[in-house]
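# with the input below, show me the fold.
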Amino acid sequence: MRENGHASPSSQSKDSVIEGTSNTNFVTNAERNSLPCLVKIYDCPESELKLNEVFEFVGVLTLDSDVMADKNDQDESSYGFIEDELVHLPPEKVPRLHCLIHRKLDVNDFLHSSPMMEPKPQLVKETRESLLRHLTSILGNDGIAAHLMLLHLLSRVHARIDNVAVGKLSLNLTCLSKESVSVFGNQVRLSVQNLLPFTQCIPLTVNYLNTASLAPKKDYQTNRLIPGVLQLADGSHLIIDETQLETGTLNSTGVENARLLKNLMEFQKVEYNFEYYKMEMIADVQMLILSEGKSNIVPADLVIPFQPSSAASFEVVPAETLEAWRWYLASVRSLPHSIESDMQKVVESDLVAARQADRSLGGQDLSRLLTMGRLMSASFGETSLSLEHWQMVKELERLRRERLK
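Modelled structure (predicted):
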């Protein structure tokens, strides 16, 4: 990303300097003591740094002494004002990090113990079973929802064919009320936060849609790209809680925000607003919708009526167990996948039979079944689809469709 906030696919020569700003919006509690700055990277082609990828920079920080003096005189309650001041500083006053070393980070880099274990079948199977038990427990012993949740947490965009993001598997849990989401929804949110490095939750209301800044927008006065809620790191998990949504009127901002959410859900793309033109950027975001009825704003790949048979149980998970689950999700999620020729014939025959039995099935439904087959195999640490795992997918889909009737 260039200093002026415009994305460019072109590469620069090795003599060039790449500049980019750190995110000065949506500061988390853990980042309250951080300092926004301009990162200057030397001897590196611009194509190495892609939007929404996470990087670690090590270098020399240079800053204006007057700015630091003002910052040291402020207390914690005025942090937001300092942030605003830093954003609006003239270019020569902005703190700069002259980067010496940088590297792209992946999910494994966020594991506390960073265990570089090989995903052996027995180890993967045991970890899968314990994680599935945990998901079943927090979902009130709804085993079908727990299985679908596991596949959802393993999903990622692994290819793009035209406008289709292959590999995504968004999930919509329905039959949730304001009361039940305060129990089960909170349990799911806390569990996801403990399992994944990048998570975000949107409490969807009419007022939120009418006022939120979901799309990143260029501010030409400060010469900055102002981040939007949907500018998320690749591999992020987004929960959208629709249970607070009531009847109301959307203004132009609300209509645009609803369109942006639907666009992210269907195509895994986020539209960036450069005022004079708009540019779509690819994304890779897992999306979970909690709602009373089927969501019309963000139609998910999988819809499952939530049917708990008991109250969600709160359990204290040992740190080593959490770390094992994180390792499991990070490791099997990145496994390659293939379908052997014999198995491919079986799948094709089953899909043809399914289409003949139900003419309402479309290409997206068949593609989703293939994605579920891939994720089911990956959940067991396998890199090719087996007949057993394909049968499990068909049975899971049959049970899901029964609930929809």
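# only C-alpha atoms from now on, for both contacts and neighbour counts.
Will do.
# now the helices for the stretch 301-405 of the chain?
Using DSSP state H, counting those that start in this stretch, the helices assigned to the stretch 301-405 of the chain run over residues 319-333, 341-357, 363-379, 387-404.
# scratch that, the chain is what I was asking about
Using DSSP state H, the helices of the chain run over residues 65-73, 79-87, 121-138, 143-154, 178-180, 186-195, 206-211, 252-267, 319-333, 341-357, 363-379, 387-404.
# closest one to Val181 among the helices of the stretch 301-405 of the chain?
Shortest distance between Val181 and those, using Cα to Cα, is found for helix 387-404: 19.4 Å.
# list the buried residues of that closest one.
389-390, 392-394, 396-397, 400 (16 or more other Cα atoms under 10 Å).
# gap between Pro45 and Ser8?
Distance from Pro45 to Ser8, counting by Cα to Cα, to the nearest Å: 12 Å.
# the two: who's more crowded?
Under the criterion of other Cα atoms under 10 Å, the comparison of Pro45 against Ser8 puts Pro45 first, with 17 against 12.
# show me which of the buried residues of helix 387-404 is closest to Arg156.
Val393 (17.8 Å).
# my guess is the closest one meets Arg374, correct?
No. Using Cα atoms under 8 Å, Val393 is not in contact with Arg374; the gap is 9.6 Å.
# contact partners for the residue nearest to the spatial centre of the chain?
Taking Cα atoms, centre = their mean as the criterion, Ser236 is the residue nearest the geometric centre of the chain, at 2.3 Å. Ser236 makes contact with 196-200, 284-286, according to Cα atoms under 8 Å, 6 or more residues apart in numbering.
# another for comparison:
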Amino acid sequence: MTKDFKEKPLEYFSSIIDKIDKNCYEKIKNSVSSLLGENKTILDQIPFLEKSTNSKELFRFRALVVHDSYDNEVFPLPELVESLFANAAVQSDKAEWMERKVVQCISIPNVSAWNHVKQYDGSVLVKLYTDEDVAVCNAYEFLGFPCEDEQGFTFHVITLQKLENDCNHLIEASGSLNPEMDNYLCNNLKTVRNTLLSTISSYLRGDALLSELILYHMFSKLKLKKEGYIDSLKLGQLNFNLIVGNEVDFAERTLFPLLQLLLPKVKYLSLDLNVLNNKAFESVMDYDNGILKIGELLLTKGTHLIVDETKLNQGELNEQGIRNLALLKDLIQHQTVMFNFTFPITISTDIPIIVVSEAKSMFSMEQSIQWKPTLECIEKVEVPQDMINTIRVFISFWKHKNIEWDHDVKKKMEDFFVEKRREASKYSAQDFSKQLELFRLMSMSYGQSEFVDEIWQKCDLFYRKWQQLK
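Okay, here's the model as predicted:
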């Protein structure tokens, strides 16, 4: 059965159903999902879609959903029979019609070289035949059939899987680790963390405080809790302004390569006047061609963004440039991206951001730090490739770990806040919120999902050092 599924998928599907009706796709999806659940290696043997083609073979396609507001398509069952089951010995009800959802997708942008999957690079209309919940700015792995028709290149989906863990191909699409990697991380957390920190420090020329901050930033993920005093605080993101003085190539030649080495998706955005005045940061609907034109700020959730303010040169901003800066400001302050469908649509996202500038940033950033290297040049640490891959898995996996604190821990933190207020009246609820965010990220960097008092003390010391620099 497994061999038939891979080599003769249409015959396999025909064996599942005896009649093509409105429920046939649901039956096929359930059968395929069950088969893949029983044997997870099957999916790895199905190739990625590499080119626009008509094919009766199964392919995988990893993509970012960029537009999901098309009207549903209604089509007659004979179309399904002729396109997918032309050679199948099954009956169809010619009187019935089906409905399918259509979404526009593009191959996942800003993927680091080590995380790149060789597949079709372009815009595709993906057609969904079951009630699958897909959302803009999220990435998925689709399994199905490619097709070229009057609409252009389309992809007919059998099953799909939302890509967790920032689309890191070293981790299963579901976000789980294989037992061997899970066991290695459990037994070698200290070594993995120390190697990661020393690698960061080597790129940053020995700046210990900034190295730790970059480390915690790598685990940054927006998380909002609504109930309770502590849980109502915004936890997760660690966005900041990095001040580098006259080191105007730092963002592009040092920070960007560092993040690309370790993270699966990173975008570098230069605020050069030519970029601001001539590129569109906003995604705009092209009604003549029926597709969304992709703007610079349309990124998959979890993509780390480096904004290079040091490249901003003298000159006059045109209307496009002014609009682009406003859109970037909204992303930085509110974590929203704008779509233009002749009327504006705002969608929430989750983009960790570092703004690099010569002096204080033009954008309102709650936190900042100045780069203070202690070495004259970068002294890169030689790290074996298998350890680099382990670090990549470690970051992506722990970034999405859910850390919850019980009542006793919350009470301890509240007592800490009261004591801090006694010691220093300037210590505010906002300071407490920032320190809680930092503690959660620091705990992740140690591979700890439980409260550890030693890490809490380290967090308090680090936060005080950081604030003293301001």
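# quick one on the thing from earlier: which one of the contacts of Ser236 of structure 1 is nearest to Glu129 of structure 1?
Of these, the one sitting nearest to Glu129 of structure 1 (Cα to Cα) turns out to be Leu196, at 18.1 Å.
# can you tell me how far the counterpart of the closest one in structure 2 is from Asp166 of structure 2?
Aligned against structure 2 by TM-score structural alignment, Leu196 of structure 1 finds its counterpart in Leu263. Noted for Leu263 of structure 2: a distance of 9 Å to Asp166 of structure 2, by Cα to Cα.
# so what sits against both of these two?
Joint contacts of Leu263 of structure 2 and Asp166 (Cα under 8 Å, 6+ apart) are Ser396.
# find the nearest non-adjacent residue to the counterpart of Arg224 of structure 1 in structure 2, please.
By TM-score structural alignment, Arg224 of structure 1 lines up with Ile291 in structure 2. Nearest residue to Ile291 of structure 2, sequence neighbours excluded (Cα to Cα, 6 or more residues apart in numbering): Met285, at 6.1 Å.
# OK, contacts around that neighbour?
291-293, 339-342.
# out of these, who has the most neighbours?
Neighbour max across the contacts of Met285 of structure 2 (other Cα under 10 Å) = Phe339, 22 neighbours.
# returning to that earlier point: hmm, the match of Arg224 of structure 1 is touching Cys105, no?
No. Counting by Cα under 8 Å, Cys105 is not a contact partner of Ile291 of structure 2; they are 9.8 Å apart.
# what's the nearest residue to the residue mapped onto Val244 of structure 2 from structure 1 if we skip its chain neighbours?
Matched to structure 1 by TM-score structural alignment, Val244 of structure 2 sits across from Cys175. Leaving aside its chain neighbours, Cys175 of structure 1 sits nearest to Glu292 (4.5 Å; criterion: Cα to Cα, 6+ apart).
# can you tell me which residue in structure 2 aligns to the one you found?
Under TM-score structural alignment, Glu292 of structure 1 pairs with Glu358 in structure 2.
# correct me, but that match touches Phe250?
No. Glu358 of structure 2 lies out of contact with Phe250 (Cα under 8 Å); the separation is 10.1 Å.
# circling back to that earlier point, so what's the match of Val244 of structure 2 up against?
291-293, 305-307.
# what do you get if the cut-off is 6 Å, keeping everything else the same?
Listed by Cα atoms under 6 Å, 6 or more residues apart in numbering, the contact set of Cys175 of structure 1 reads 292, 305-306.
# over to Ser270 of structure 2?
With Cα under 6 Å, 6+ apart, Ser270 of structure 2 has these contacts: Asp308.
# against Val307 of structure 2, how distant is it?
From Ser270 of structure 2 over to Val307 of structure 2 (counting by Cα to Cα), the distance is 6 Å.
# give me the number of residues near the residue lying closest to the match of Leu196 of structure 1 once chain neighbours are set aside?
Leaving out its chain neighbours, the residue that sits closest to Leu263 of structure 2 by Cα to Cα, 6+ apart is Arg392, at 6.4 Å. Arg392 of structure 2 has 21 neighbouring residues, counting by other Cα under 10 Å.
# picking that back up, of the helices of structure 1, which approaches Arg32 of structure 1 most closely?
Among the helices of structure 1, helix 79-87 comes nearest to Arg32 of structure 1, with 7.7 Å by Cα to Cα.
# against structure 2, where does that closest one fall?
So helix 79-87 of structure 1 is aligned with nothing, judged by TM-score structural alignment.
# buried residues in that helix?
82-83, 86-87.
# could you do stretch 137-155 of structure 2 as well?
137-147, 153-155.
# and the end-to-end length of that stretch?
Terminal-residue distance, stretch 137-155 of structure 2 (Cα to Cα): 19 Å.
# hmm, Phe339 of structure 2 is touching Ile345, no?
Yes. Judged on Cα atoms under 6 Å, Phe339 of structure 2 makes contact with Ile345 at a distance of 5.0 Å.
# and stretch 277-292 of structure 2, how far out from the chain's middle?
22 Å (Cα atoms, centre = their mean, to the nearest Å).
# no, scratch that, I was asking about stretch 178-196 of structure 1
16 Å.
# how far does it stretch from start to finish?
25 Å.
# sorry, back to before: so the match of Glu292 of structure 1 is in contact with Leu242, correct?
No. Taking contacts as Cα under 6 Å, Glu358 of structure 2 lies outside contact range of Leu242: 8.5 Å.
# those two: which is more packed in?
Leu242 (22 against 17).
# wait, that one sits on Val356?
Yes. Between Leu242 of structure 2 and Val356 there is a contact under Cα under 6 Å: 4.7 Å.
# re the thing from before, roughly how far does the match of Val244 of structure 2 sit from Leu404 of structure 1?
From Cys175 of structure 1 to Leu404 of structure 1 the distance is 11 Å (Cα to Cα).
# next: Glu348 of structure 1.
The separation that Glu348 of structure 1 has from Leu404 of structure 1, given Cα to Cα, amounts to 25 Å.
# just the buried members of the contacts of Ser236 of structure 1?
196-200, 284-286.
# how about these in JSON lines, adding distance to Ile297 of structure 1?
Formatted as JSON lines, the buried ones among the contacts of Ser236 of structure 1 follow (distance: Cα to Cα, whole Å):
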{"residue": "Leu196", "distance to Ile297 of structure 1": "25"}
{"residue": "Pro197", "distance to Ile297 of structure 1": "26"}
{"residue": "Phe198", "distance to Ile297 of structure 1": "23"}
{"residue": "Thr199", "distance to Ile297 of structure 1": "20"}
{"residue": "Gln200", "distance to Ile297 of structure 1": "18"}
{"residue": "Asp284", "distance to Ile297 of structure 1": "19"}
{"residue": "Val285", "distance to Ile297 of structure 1": "17"}
{"residue": "Gln286", "distance to Ile297 of structure 1": "16"}
